[in-house]
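[1] Need the 3D shape of this:
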Amino acid sequence: MTAHNLILNVDSYKASHFLQYPPGTQYISSYIECRGGDFSEAVFFGLQAFVKEYLLQPIHAGDIDEAETIFKSHGLPFHRAGWEHILHHHGGLLPLEISAIPEGTPVPLHNVMLQVVNTDPACFWLTSYIETALVRAIWYPVTVATQSREIKKVIAGYLDATAGSRTGLEFMLHDFGARGASSLESAMLGGMAHLVNFHGTDTVSALVAARRFYGADMPAFSIPAAEHSTMTAWGRDREEDAYANMLRRFAGPGHTLAVVSDSYDLWHAIENIWGGSLRQQVIDSGGTLVVRPDSGDPVAIVSESLERLMRIFGARRNAHGYRILPDFIRLIQGDGVSRSSIPEILQALKERRISAENITFGMGGELLQKVDRDTLSFAMKASAICIDGHWHDVWKDPVTGPEKKSKRGRLALVADPAAGMRTVRLESLGSSSQGLSSHAMGHNLLRPVYRNGQLLLDTSFDEVRAQARI
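    Model prediction:
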């Protein structure tokens, strides 16, 4: 029995579907798309992690026994013969072919990103059976990677306007979301998806995932940083000592440290400690102190904090006429940070003629947790069926929900000068109507990634990042 039984990685009703298809069914082709949502395009990411974790290990007889016991007790039929066929004829590996757009690629909504078809006619039911696991494996990292990239665009725009340079952009949105994720696997996948766009994280499991699934060496970095417990452990009367200890332990030439400074009175900390008794130590450290407010209205707090720091430590004007703090001090906002608050904060700073160079953002639950399958309206649908050697279109077109109309036929994705990409029928690219492969001749952007238990393409994390670059 395996640690995760793939047969049970499914919705209950799937167990009865092998009995529901027309007689003579041999092959079923299904696809995944984003049918709408908050963004105009979606960054495809996460398939390789799913394949490596779940599809390269065979099922075993114990898995079949366990699944039969559970499904029959659960009130459902169980296709023991089908799973034993996979065990004995395919060594327990799934006879499927999955084709997809290269990972990291932004795909305009309403287009196919992934297509899956069974490769053994005895396993026609398997294409739909994998839907639960496959959609869940894809929608979450795609959605996090997409949101992260959209935020990157926003920050880049404000850097262009207020600094004229995107230097440091990859470190301006830091992942604080590990503790707010619903599970360790969610933190791994979501944290890794964020790193498609940025190089800063405190989600260590994201590093593990990027190394394990995409061959990354060290995809992201962090710095020594204080939390409230390490500051308040000194007591209110010794707040200055707590901050001085941070400088003593971590400051120095080329070093950066972050200190949460609102445990008691943020304004007192800025004015009388950082800007008072420890001011010269901050200036002379040779490194960079990052002050972290952690409460209050983020737009007002960030603006006021930067104004006070500039009054105390001075500021110069960059080539675009916006103010910037000396290199030895910066600010990070990690409270109340979201896709909507980041542009509000940056716009407020712009109106005060303060450069976006002064700030970094830390984003937690809003980054990794406050998304769902409907953020981009993910769906996997059957679009073609082969019965007795002939392919037929399959589609849904509900009168009561026209937005859920699905695509017909075996599909391909092609470059389009006007739309960027366009979904077309596979046959239009000249592939054989009898072929099983979802990889068409010509210029189909969908490439076979998995076939019959084998990973056909092993994409590096650097390659993913290159595809997603803005």
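
[2] rest of the way, CA atoms for contacts and neighbours
    Noted.

[3] And Gln20, how close does it get to Asn444?
    Distance of Gln20 to Asn444, given as Cα to Cα, to the nearest Å: 32 Å.

[4] for Gly286, same thing?
    Distance, Gly286 to Asn444, using Cα to Cα: 54 Å.

[5] Which one's more surrounded, these two?
    For Gly286 and Asn444, the more surrounded residue by other Cα atoms under 10 Å is Asn444, and the numbers stand at 20 against 16.

[6] Can I take it that that one is in a helix?
    No: read with DSSP: H, G, I helix; E, B strand; the rest coil, Asn444 is coil and lies in no helix.

[7] Can you tell me the SS state at the closest residue in space to Gly275 that isn't next to it in sequence?
    Distance criterion Cα to Cα, 6 or more residues apart in numbering; nearest residue to Gly275, sequence neighbours excluded, is Ile312 at 6.0 Å. The three-state assignment at Ile312 reads helix, by three-state DSSP.

[8] ok, Ile312 - how many residues close by?
    Number of residues near Ile312 (other Cα under 10 Å) recorded here: 16.

[9] Equivalent analysis for Ala122, please.
    15.

[10] How about Val204?
    With other Cα under 10 Å as criterion, Val204 counts 17.

[11] Ala319 too?
    Using other Cα under 10 Å, Ala319 has 10 neighbouring residues.

[12] Report the contact partners of it.
    163-164 (Cα atoms under 8 Å, 6 or more residues apart in numbering).

[13] let's see this one next to it:
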Amino acid sequence: MTRLSDHNLILDTDSYKSSHFLQYPAGTTRLFSYLESRGGRYPVTRFFGLQYIVGEYLTRRVTREDVEEARAVIEAHGEPFPYEGWMRVVNVHGGRIPLEIRAVPEGTAVPIHNILMSCTNTDPELPWLVGWFETMLMRVWYPTTVCTQSFHIRAIIARALEQTSDRAAEELPFKLHDFGSRGVSSRESAGLGGLAHLVNFMGSDTLEALRIGRNHYGAEMAGFSIPAAEHSTITSWGKEHEVDAYRNMVRTFGKPGGIYAVVSDSYDLKHAINVHWGETLRPEVEASGATLVVRPDSGDPPAMVRLAVNALAAKYGTTVNSKGYQVLNHVRVIQGDGIDEQTIGQILQNLLVDGFSAENVAFGMGGALLQKVDRDTQRFAYKTSAGLIDGQYRGIYKDPVTDPGKRSKDGVLDLVMEGPRMVTRAYYTFDTDFPGSLMRPVFRDGELLVRDSLEEVRARA
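    Here you go, the predicted model:
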């Protein structure tokens, strides 16, 4: 059995797409499709990840060998195959994909129900390519949804910091830490989802995000981490030597100006805080000049954080800031278990009620950040909205009686500002240069036209 290529661009589609070249009306020479969020959990999406998808995949050149391989696989699979069309890509276009993609700049926050990206063919003999690559292009839903969720959580934390902290701008970038790498479906998901989070924050334990950030977004260092203990490193000392495990952390990482995290609930969180951290090791922690971050990792997250903050305040004391809220001396808390948007809100509310600044606590978010999202979280759709058939413009849309919310747009679409609002504008012709557009061409005929840096992406909101 011959091994299939891992890099054959033609095979990166849905099986049924291969029959579509026979289904469009005779005389079809142009198609236009668009991507939008039709609603979902958040009212605004923060667009991200297309640069990676296009640069990593769509810029590859198709070869004759790719066409022959795809033909053999797809025909044996039970589908017809547009052999002459794909050979035209090879022979006429040098293997470059004859499409044009326009999109909003990455990092832009766009209200739902608006166009985010469009795709049209540049070769009138190959209009079906617009639909062939729906499968690949639609995957931008994932980094966009992760980036969107992270963006909205950032706003929740920012409000709490503005209300309770004198150091909101310094604290905010490190308040939501990515713990999600082990909880995703693939290495690529970890990297792309992890980088999507780093559009909004600077803290991450997902090394894959650094690789994609450097290779595809020009980020020398996309995010940062700190030394941290896990249960295996603490419990390897044995229960009777738990305090020695903690002492080792203080002496190894407790350098002036440093910060380190220690999971402290391997046995008894209350005892660990009140006795080990609060009495036995407190002089060393205070003298070290570093910040100890205590991590609860079990129990009800809001209750455990409340317990930890109050217990640490009783042992280490607090300083009241200019806004009247208490800031722990020498220590902080990070909660990394059971964290999602809801528990973050509950924890921050508890801090406010108890009179503590939000800067006392950071959050580590794993599966809920990178994995507990899907295409329907923001109801992403890629639909064809216009065609050129026998030289005449035709609007293309669906309007199902059974679900009016799935009515698709028609027209050659663009995103513009009308007063203070972003709106989708429709042209009923392909002959437009998109005046006042908020979108831009990012890909044409096999070439990535825009390479934004992560810094530029972060600056847009």
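
[14] Mind telling me what the residue nearest to Gly275 of structure 1 corresponds to in structure 2?
    Taking TM-score structural alignment, Ile312 of structure 1 has Lys315 as its aligned residue in structure 2.

[15] Am I right that its match is in contact with Asn274?
    Yes: look at Lys315 of structure 2 against Asn274 with Cα atoms under 8 Å: they come within range, at 7.3 Å.

[16] part of a helix, is Arg332 of structure 2?
    No: with three-state DSSP as the criterion, Arg332 of structure 2 is assigned strand and is not in a helix.

[17] Tell me the spacing between it and Arg460 of structure 2.
    Taken as Cα to Cα, the span from Arg332 of structure 2 to Arg460 of structure 2 is 31 Å.

[18] How about Ala219 of structure 2?
    Distance from Ala219 of structure 2 to Arg460 of structure 2, by Cα to Cα: 16 Å.

[19] Looking at the two, which is more packed in?
    Shown here are Ala219 of structure 2 and Arg460; by other Cα under 10 Å, Ala219 has more neighbours (16 against 13).

[20] what do we get in structure 1 for the more buried one?
    Aligned against structure 1 - with TM-score structural alignment as the criterion - Ala219 of structure 2 pairs with Ala216.

[21] got the contact list for that match?
    Contacts for Ala216 of structure 1 were tallied using Cα under 8 Å, 6+ apart; they are 210, 460-462.

[22] And for Ala61 of structure 1?
    1, 84, 87.

[23] Trace it over to structure 2, please.
    In structure 2, Ala61 of structure 1 lands on Arg64 (TM-score structural alignment).

[24] do Ile7 of structure 1 as well
    By TM-score structural alignment, Ile7 of structure 1 lines up with Ile10.

[25] count of residues packed around the residue nearest to its match when sequence neighbours are not counted?
    Excluding the flanking residues, the one nearest Ile10 of structure 2 by Cα to Cα, 6+ apart is Ala70, at 6.5 Å. Residues lying near Ala70 of structure 2 (other Cα under 10 Å) number 23.

[26] Ala70 of structure 2 should be in a helix, yeah?
    Yes: according to three-state DSSP, Ala70 of structure 2 belongs to a helix.

[27] Could I get the contacting residues of it?
    8, 10-11.

[28] So the match of Ile312 of structure 1 versus Met249 of structure 2, what's the distance?
    Distance from Lys315 of structure 2 to Met249 of structure 2, counting by Cα to Cα: 19 Å.

[29] Find me the equivalent region of stretch 435-454 of structure 2 in structure 1.
    The aligned range for stretch 435-454 of structure 2 in structure 1 is 442-461, by TM-score structural alignment.
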